[in-house]
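sequence-free structure coming up:
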């Protein structure tokens, strides 16, 4: 069972005159992570490096952003894996302080920075989401819409034809209950795809 963060976390460390600002940000996918990285770079235009690692539903990645190979991105990624996190972008903004840390020092600095940001980070269980398509009559559409809203699911698509075809995004572990509820709401007339 993997976890994600409920909110973004930040921690700053100073190591031998260099500032390391660690950010742990919950993200849905790689595109959202790249948007966050652009935001961080815009927020810190004078930063020497913005190193990062991402784990998001099978979409992983990392970057040393100019640091010696393997001294930033990989250590940050290993911290995410150690904490069993998914759907998280971990980024460390570094302002160089004039003292070289060496490869071992950089690995320790980046590891310590992101680990300190994750120390008290609020975690929530990450549950996979799936799409469920249901076909209902026009008379049942409003009931289904109210149910989707009450359950805080997402209505992805609604196509009107002979019947109303609605695609709902919900947690994978709620599909069986959802089908039973939709059959009850429509007096057995709901069809699933």
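All right, it came through fine. Predicted model only: the values in this text are computed from it and were never measured.

CA atoms for contacts and neighbours, from now on please.
Will do.

quick one, helices of the protein?
30-43, 73-82, 102-118, 138-150, 175-185 (DSSP state H).

residue 131 against residue 167, yeah?
Yes: counting by Cα atoms under 8 Å, residue 167 is a contact partner of residue 131 at 6.3 Å.

rewinding a little: which among the helices of the chain is found nearest to residue 18?
helix 102-118 (9.6 Å; Cα to Cα).

relative to helix 73-82, how tilted is the closest one?
Relative orientation of helix 102-118 and helix 73-82, computed by axes from the mean of the first three to the mean of the last three Cα atoms, to 10 degrees: 40 degrees.

would you mark the buried spots in helix 102-118?
Burial within helix 102-118, assessed by neighbour count using 16 or more other Cα atoms under 10 Å, is assigned to 106, 107, 109, 110, 111, 112, 113, 114, 115, 116, 117, 118.

so what's the closest residue to the fourth one other than its chain neighbours up against?
Spelled out, that is residue 110. Take residue 110 and drop its neighbours on the chain: the residue closest to it by Cα to Cα, 6 or more residues apart in numbering is residue 72, 5.8 Å away. Residues near residue 72 by Cα atoms under 8 Å, 6 or more residues apart in numbering: 51, 52, 63, 64, 106, 107, 110, 111.

neighbour count: residue 131 and residue 167, which is higher?
More neighbours surround residue 167 than the other of residue 131 and residue 167, with 20 against 17 (other Cα atoms under 10 Å).

what does stretch 122-139 rub up against?
1-7, 86, 163-173, 175, 186, 189-193.

pasting the second one now:
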């Protein structure tokens, strides 16, 4: 379950697209490193990834991991899983937390990746890499995986329902989508239809949506607020 959006200081962050994962592999002095990065909305989901890879690659010596959770990225954990302290889990965590995901309005780099878990599986090749070599290997493995990840912005949005007749629902939905409003879908019942909308968590955007709906329906329909939730860009709440 997502954290309460009303308790977060953030209004958006970046995560990995739902249902996808990022994978990369590298070999250093015959040691093999396999990095898997996947979306995780809870600590249980993050630990489930570790357990899955530990079962799937039980012949490996180490299954080092880290995860970052929450819109404010305030839940962070890492594990060296038998590697020398600070040479595996922390580099994995830093690869996640320092990942550049875009730029802000001032052109400065943004690093806001969250709700992600990363595991690096290592098969020992017989040659010690030293502390510096391990740090670079674990960090590079995750960074390479993230290079191929499909990232999506996740925004805090206000959710609304809009009633409409069967005859008008399609037209209203098309007009709203054309205006850039996120329409989560339309439910059809015996007495009419109801559109689900997600609006930016911003008073001006909500006021503009109210005015647009009033214009489209000649004032006959009004938006009904149903809460606040985190929504992937272009997707329905999960």
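Sure thing, it's come through. Just so you know, these numbers come straight off a predicted model, no measurement behind them.

which among the contacts of residue 72 of structure 1 gets closest to residue 143 of structure 1?
residue 52 (45.1 Å).

what is the burial count for the counterpart of the closest one in structure 2?
Alignment note: residue 52 of structure 1 maps to residue 65 in structure 2; criterion TM-score structural alignment. Counted with other Cα under 10 Å, the neighbours of residue 65 of structure 2 add up to 29.

re the thing from before, dump the helices of structure 1 to CSV, plus distance to residue 158 of structure 1.
Converted to CSV, those look like this (distance: least, Cα to Cα, whole Å):
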stretch, distance to residue 158 of structure 1
helix 30-43, 25
helix 73-82, 38
helix 102-118, 40
helix 138-150, 10
helix 175-185, 15
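
closest to residue 19 of structure 1 out of those?
helix 102-118 (9.8 Å).

and the closest one, what other elements does it pack with?
Counting contacts by 3 or more Cα pairs under 8 Å, 6 or more residues apart in numbering; DSSP states H and E, the secondary-structure elements packed against helix 102-118 of structure 1 are strand 9-15, strand 18-26, helix 73-82, strand 88-95.

that one to strand 9-15, inter-axis angle?
Using the same axes, to 10 degrees: helix 102-118 of structure 1 against strand 9-15 is 150 degrees.

need the contact partners of helix 102-118 of structure 1.
Under Cα under 8 Å, 6+ apart, the answer for helix 102-118 of structure 1 is 9-13, 15, 20-24, 68, 71-72, 75-76, 79, 90-92.

one more time with 7 Å
9-11, 13, 20, 22-24, 71-72, 75-76, 79, 90, 92 (Cα atoms under 7 Å, 6 or more residues apart in numbering).

now for these: which two are most distant?
The widest separation within the contacts of helix 102-118 of structure 1 (Cα to Cα) is 22.1 Å, between 9 and 71.

sorry, back to before: residue 59 of structure 1 is nearest to which of the helices of structure 1?
Per Cα to Cα, nearest to residue 59 of structure 1 of the helices of structure 1: helix 30-43, 6.3 Å.

what about the closest one, distance to the chain center?
13 Å (Cα atoms, centre = their mean, to the nearest Å).

give the buried residues for that helix.
Under 16+ other Cα under 10 Å, the buried positions of helix 30-43 of structure 1 are 30, 33, 36, 37, 40.

do stretch 148-158 of structure 1 as well
In stretch 148-158 of structure 1, counting by 16+ other Cα under 10 Å, buried: 148, 155.

not counting its own residues, what contacts that stretch?
164, 165, 166, 167, 168, 169, 170.

quick one: neighbours of the fifth one, just the number.
In this case it means residue 168 of structure 1. Neighbour number of residue 168 of structure 1 under other Cα under 10 Å is 20.

ok, now how distant is the spatially closest residue to it that is not a sequence neighbour from residue 57 of structure 1?
On the basis of Cα to Cα, 6+ apart, the spatially nearest residue to residue 168 of structure 1 that is not a chain neighbour turns out to be residue 155, at 4.6 Å. Separation of residue 155 of structure 1 from residue 57 of structure 1 (Cα to Cα, to the nearest Å) stands at 21 Å.
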